[in-house]
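only geometry, no sequence info:
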């Protein structure tokens, strides 16, 4: 088993007033040659967007972009004609492919929105751009991991152009759960959204991250009530 540990307070950060953001991996003005990506996981941004503020239209290409609101709402618009509100309990995916423009805006006048934005390198370049979002209400489970993303459009959750699987877990203090990797050559990046957990004997606190590879499964013990995101991704970039 191999691991890499990123404490929450070691992340890059920026405060633009309307936007407070934390970067697990190198992004924008934050650069650390030791923290550029974890396998095909390229970006893990933890964003706080003030009421009535947001990102104007901007471009992306050849990247799988996943957005998970943690609190509040986010309004999405793009040049494919999509205009949607994503809320806490939803997950959104956008395959940028040959190129897409989109904006993200907090439509609420009285509260910030907190969200995770995640980028994954695709296994196919220059695909037709696509957009999707789903509610997790009907698939969420307590005290076990439930899948929210996969490579298969017929599987549970949203899908992307990569052999990756994301799972969420919400557990009570004292509970344990096991995650079995889907592919032996993959690794898993575990990110603690709330609370404190122990993953394969490694204690983690809120917003800590732990990358694990050369392992068949993860054993998770919830030391407090906790929420955890597991991102299983290929360790080698191929495209």
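Ah, there it is. Because the structure is a prediction, the values reported are computed rather than measured.

going forward, measure contacts and count neighbours with C-alpha atoms only.
OK.

residues contacting the nearest residue to residue 5 once chain neighbours are set aside?
In this structure, residue 5 finds its nearest non-sequential neighbour in residue 210, 4.6 Å apart by CA to CA, 6 or more residues apart in numbering. Neighbouring residues of residue 210 by CA atoms under 8 Å, 6 or more residues apart in numbering: 3, 4, 5, 6, 189, 190, 191, 204.

Buried among those? Need that as a selection in ChimeraX.
Buried residues among the contacts of residue 210 (16 or more other CA atoms under 10 Å), as a ChimeraX selection:
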select :6,189,190,191,204
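
Any chance of TSV for the contacts of residue 210, columns secondary structure and distance to residue 112?
Shown next, in TSV, are the contacts of residue 210 (DSSP: H, G, I helix; E, B strand; the rest coil; distance: CA to CA, whole Å):
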residue	secondary structure	distance to residue 112
3	strand	34
4	strand	32
5	strand	29
6	strand	26
189	strand	27
190	strand	25
191	strand	22
204	strand	26
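
and of the contacts of residue 210, the nearest to residue 237?
residue 189 (15.5 Å; CA to CA).

Go ahead and confirm the closest one touches residue 212.
Yes. In terms of CA atoms under 8 Å, residue 189 counts as a neighbour of residue 212; the distance is 6.3 Å.

Just after the helix or strand containing residue 42, pick out the following helix or strand.
According to DSSP states H and E, residue 42 maps onto strand 41-49. Per DSSP H and E, the first helix or strand lying C-terminal to strand 41-49 is strand 54-60.

can you give me how far the helix or strand following that next one is from the chain middle?
Where DSSP H and E defines the elements, the next helix or strand beyond strand 54-60 is strand 64-71. Here the centre of strand 64-71 is set off from its chain's centre by 6 Å, with CA atoms, centre = their mean, to the nearest Å.

also this one, for the comparison:
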């Protein structure tokens, strides 16, 4: 029988640093909740807004898969591997921190906010050579269907990471329904995050910025109760 956990938007951790406003689905920095450490291999889901011209200075990571999904504005990335790039809505970025990297992220525009999701996934291999990748996605491929944006496979649709994880984004008109069949077998679960609108997943009504994790099931039933956009993150529950 399917099991689930609901994290409504208003129950997330919240930090406002002036230049940065961040909502934490799972324990992060100054927000600690013993019941919200992770969802399987999904360790961090931060919903960040960065003021014009501001950003995160150079800081280190290791042995973590770090995914950024821009929602609005232009986010400039620099790292110790020599990469300098800008990511925008419709892009996805992934870094395998592996043996260790430094990177910085900055709002490229002085007069506009940048909004993005920062997601950390525990890897299935440690101490890999650090890597950086980004991809521009076709926004049309998520209209009333599920667009795969991340997988474990280099030759599959979307970007890839060192973990048996699959991400999909859907942008559905009101009344559109679909099913999502889990790809990773009995050990997989799916964490859904509603970017905007109302979505019903397995009978649970979800609103903007709600999170809903489901496991011990092989599929999800999804209906948009309004025009809506949402992210599905399938990850191993034991890793």
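Yep, that arrived. Not measured: the values here are computed from a predicted model.

After superposition, what is the TM-score?
Taking TM-score structural alignment, normalised by the length of the first structure as the basis, the two superposed chains have a TM-score of 0.98; 237 aligned residues with a CA RMSD of 0.8 Å.

circling back to that earlier point, so the residue nearest to residue 5 of the first structure belongs to a helix, correct?
No. Counting by DSSP: H, G, I helix; E, B strand; the rest coil, residue 210 of the first structure is not part of a helix but strand.

which residue lines up with it in the second structure?
Taking TM-score structural alignment, residue 210 of the first structure has residue 212 as its aligned residue in the second structure.

buried ones in stretch 162-177 of the first structure?
Result for stretch 162-177 of the first structure [16+ other CA under 10 Å]: buried residues 162-172, 175-176.

For residue 94 of the second structure, give its distance to residue 135 of the second structure.
9 Å (CA to CA, to the nearest Å).

Residue 147 of the second structure too?
On the measure of CA to CA, residue 147 of the second structure and residue 135 of the second structure end up 13 Å apart.

So for the two, which residue has more residues nearby?
residue 147 (22 against 15; other CA atoms under 10 Å).

my read: that one touches residue 168, true?
Yes. Residue 147 of the second structure sits in contact with residue 168 when judged by CA under 8 Å, with a separation of 5.1 Å.

In contact with the most centrally placed residue in the first structure: list those residues for me.
Ranked by distance to the mean C-alpha position of the first structure (CA atoms, centre = their mean), the top residue is residue 118 at 4.2 Å. Listed by CA under 8 Å, 6+ apart, the contact partners of residue 118 of the first structure are 41, 42, 43, 44, 45, 65, 66, 67.

now with 7 Å?
Residues in contact with residue 118 of the first structure (CA atoms under 7 Å, 6 or more residues apart in numbering) are 43, 44, 45, 65, 66, 67.

Run a quick neighbour tally on the fifth one.
Applying other CA under 10 Å, we find 23 residues neighbouring residue 66 of the first structure.

how close does it sit to residue 10 of the first structure?
23 Å.

that older thread, identify, from the contacts of residue 210 of the first structure, the entry nearest to residue 61 of the first structure.
Nearest to residue 61 of the first structure among the contacts of residue 210 of the first structure, with distances taken as CA to CA, is residue 189, at 23.6 Å.

residue in the second structure matching that closest one?
Match for residue 189 of the first structure (TM-score structural alignment): residue 191.

Number of residues surrounding the residue nearest to that match when sequence neighbours are not counted?
Using CA to CA, 6+ apart and skipping the chain neighbours, the partner closest in space to residue 191 of the second structure is residue 213 (4.1 Å). Residue 213 of the second structure is flanked by 20 other residues according to other CA under 10 Å.

my guess is residue 213 of the second structure meets residue 193, correct?
No. Contact between residue 213 of the second structure and residue 193 fails when scored by CA atoms under 7 Å: they sit 8.8 Å apart.

my read: residue 69 of the first structure touches residue 85, true?
No. Judged on CA under 7 Å, residue 69 of the first structure makes no contact with residue 85 at a distance of 10.5 Å.

more neighbours, those two?
Remark: of residue 69 of the first structure and residue 85, residue 69 carries more neighbours, 21 against 17, as counted by other CA under 10 Å.

got a list of what the more buried one touches?
Per CA under 7 Å, 6+ apart, neighbours of residue 69 of the first structure: 87, 88, 90, 114, 115, 116.

gap between it and residue 160 of the first structure?
18 Å.

And residue 187 of the first structure, by the same measure?
On the measure of CA to CA, residue 187 of the first structure and residue 160 of the first structure end up 17 Å apart.

now residue 202 of the first structure
30 Å.

quick one: which of those two has more around it?
Shown here are residue 202 of the first structure and residue 160; by other CA under 10 Å, residue 160 has more neighbours (24 against 12).

contacting residues for the nearest residue to that one once chain neighbours are set aside?
Nearest residue to residue 160 of the first structure in three dimensions, chain neighbours excluded: residue 151, at 5.3 Å (CA to CA, 6+ apart). Residues in contact with residue 151 of the first structure, defined by CA under 7 Å, 6+ apart, are 159, 160, 161, 162, 163, 164.

What is the burial count for the closest residue in space to residue 56 of the first structure that isn't next to it in sequence?
Among residues not flanking residue 56 of the first structure along the chain, residue 103 sits closest, at 4.9 Å (CA to CA, 6+ apart). Using other CA under 10 Å, the number of residues around residue 103 of the first structure comes to 17.
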